[in-house]
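Trainee: Give me coordinates for this.
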Amino acid sequence: MKLTGADKRYLRKSAHHLNAPLQIGKEGINDNMLTQINEYLEKHELIKISVLQNNDDDMNELAMSLAQSLKAEVVQIIGSKIILYKKNYELKSSKYSLPSKSND
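Mentor: So this is what the prediction gives:
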């Protein structure tokens, strides 16, 4: 699934009010964190992740690594926040109606 510009704008707007339930610290990403993020994405489809200042990883590389590991899409990287989206086809009703029809 590839998000269009319109999809990303819609998801950025939807994620604006979200709190970041998880933080990535100095230790970076581990298997437990990947499991937690994946479980959250299965329930909510959209997540905002906070990266703490003591993390020395490059934000773009970190976001791409997360997206690749979780089979998710990077919606936005802004400041110390990463927003990821992963469509869950098993949900009865998705919380997000993407503007592009190609993602249905």
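Trainee: can we go C-alpha only for contacts and neighbour counts from here?
Mentor: Will do.
Trainee: ranges for the helices of this protein?
Mentor: According to DSSP state H, the chain carries its helices in the segments 5-15, 31-44, 59-70.
Trainee: closest to residue 51 out of these?
Mentor: Nearest to residue 51, of all the helices of the chain, is helix 59-70, at 8.3 Å by CA to CA.
Trainee: quick one more, to check against the first:
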Amino acid sequence: MLSGKQRAYLRSIGTNLDAIFQLGKNGIEEGFLNQIEEALEAKEIIKVNVLRNSEYDAREACDEICSRIDAEPIQVIGNKFVIYKKSKKNPRIQLPR
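Mentor: Below you'll find the predicted structure:
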């Protein structure tokens, strides 16, 4: 569980990220979750864009994905959200205490 200070730090990183995934009409399927998990293992923090043709809004998609892959929701703004999961093999982001 992240503290408010850690979440704020991750939000500051997430602000400058470009969305590397788009969630559309195919929804949240296993292949999509696998790609997100691989990206989180490599980068630890990613931004996802939810397209208008998706059955989810950004908050629903963020909550669903985070619960299924055990990631931390960091921020939801408009149709985008940022999630974080510490890398098992190569942690890069040093969280403040």
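Trainee: spatially speaking, which residue is in the middle of structure 2?
Mentor: residue 83 (2.3 Å; CA atoms, centre = their mean).
Trainee: Could you report the neighbour count for the closest residue to that one other than its chain neighbours?
Mentor: Excluding the flanking residues, the one nearest residue 83 of structure 2 by CA to CA, 6 or more residues apart in numbering is residue 73, at 4.6 Å. A total of 20 residues lie near residue 73 of structure 2 under the criterion other CA atoms under 10 Å.
Trainee: what does residue 78 of structure 2 give?
Mentor: 11.
Trainee: doesn't residue 51 make contact with it?
Mentor: No. Residue 78 of structure 2 is not in contact with residue 51 according to CA atoms under 8 Å; the separation is 10.8 Å.
Trainee: list residues touching both of those two?
Mentor: When CA atoms under 8 Å, 6 or more residues apart in numbering defines a contact, no residue borders residue 78 of structure 2 and residue 51 alike.
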